[in-house]
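Take this sequence and fold it.
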Amino acid sequence: MNDLIQFLFDFAFDQGFGIAQICKDEEYRSLADKTRNLIIINTNWKNRNELPFIIGHEIGHLMDGDTGISNYCGNALTSKERHADLYSLNLIFDYATIQYDSFEEPHDFMQQYGIPNRMFDDTVDLFRNNDDLLF
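Model (predicted):
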């Protein structure tokens, strides 16, 4: 997980984004602040395995040019949140591909990389569209 987090931080830095790591209550949501091109990550999040996905999600908000401050809410209630979720999923998939990680089942990939269950259908679609990279 540390290598993936470093990959995501490096990616964010390459895009000109800053990252602040904070340790707050486990319910405190990470966020992206477009006005400062800054991602703020709560390293004490209740599901530590989900941290890489959260980082990718917040990167997605900044890459999409979302305005103001966007909090990680843990579900895709709006199109903005859904798009940030998809961005994170694809970014982590790219990392796995670079690492030559191979998974036969989307669920195994999700478990290995802390992808939330709400992303199952999207992960299945991603596997279908990239089956030549996975086997």
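
going forward, measure contacts and count neighbours with C-alpha atoms only.
Fine.

Contacts for the lengthiest helix in the chain next, please.
Ranked by residue count and defined by DSSP state H, the top helix of the chain is helix 79-98. Helix 79-98 is contacted from outside by 4, 7, 53-61, 64, 66, 72, 75-76, 102, 113, 115, 119, 122-123, 126, 133-134, using Cα atoms under 8 Å, 6 or more residues apart in numbering.

Check stretch 99-116 too.
With contact meaning Cα under 8 Å, 6+ apart, stretch 99-116 is reached by 1, 49-53, 89, 92, 96, 117, 120, 123-124, 127, 133-135.

Next, the second sequence, to be compared with the first:
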Amino acid sequence: MNYGLDHQFGVTFSYTAEDDDPSESFPEYSTAVINANWKNIDEIPFIIGHELGHLILGHSRKDFDQSPAKRIRMERKANEFSLFLLTEYCDIHDIYFYNWLTFAQSFGIPKDCYYLLEEQA
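Here you go, the predicted structure:
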């Protein structure tokens, strides 16, 4: 969250959402709204990084809605950005992992994003 603030983006937590309501970023307000009731609370750090990724990478709602292929590319880039933030956090705090799976489990990386870590291994 501090990374977002350092780059003029805010993070707001919503406590009224259902546990499967997705978090979202709103470029027009320079903020990410995070569902604090998300069904897997361990994923919230990754989700924050993902939504900040959309903001920092300049993704717009118009581009997101342009085509399914563009949406998939933007989601991948936001996932990659979140992984970048989490690895930077580990580097700054001298946190090391034996393998990518331990890293993923420790930071609640969703299993559908494991392919990004496997590509780097």
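
on that earlier part again, quick check: the helix or strand following the longest helix of the first structure aligns to which part of the second structure?
Per DSSP states H and E, the first helix or strand lying C-terminal to helix 79-98 of the first structure is helix 106-113. With TM-score structural alignment applied, helix 106-113 of the first structure matches the range 100-107 in the second structure.

What's the match for Ser30 of the second structure in the first structure?
Per TM-score structural alignment, Ser30 of the second structure is aligned with Asn37.

Its match contacts Gly16, correct?
Yes: look at Asn37 of the first structure against Gly16 with Cα atoms under 8 Å: they come within range, at 7.4 Å.

quick revisit: quick one, which of the contacts of stretch 99-116 of the first structure are buried?
49-53, 89, 92, 96, 123, 127 (16 or more other Cα atoms under 10 Å).

How far away from the center of its chain is the match of helix 106-113 of the first structure?
Remark: stretch 100-107 of the second structure is offset 15 Å from the chain centroid, using Cα atoms, centre = their mean, to the nearest Å.

now stretch 78-88 of the first structure
With Cα atoms, centre = their mean as the basis, stretch 78-88 of the first structure stands 10 Å off its chain's centre.

Tell me the counterpart residues of it in the second structure, please.
The aligned range for stretch 78-88 of the first structure is 72-82, by TM-score structural alignment.

so what corresponds to Glu51 of the second structure in the first structure?
By TM-score structural alignment, Glu51 of the second structure lines up with Glu58 in the first structure.
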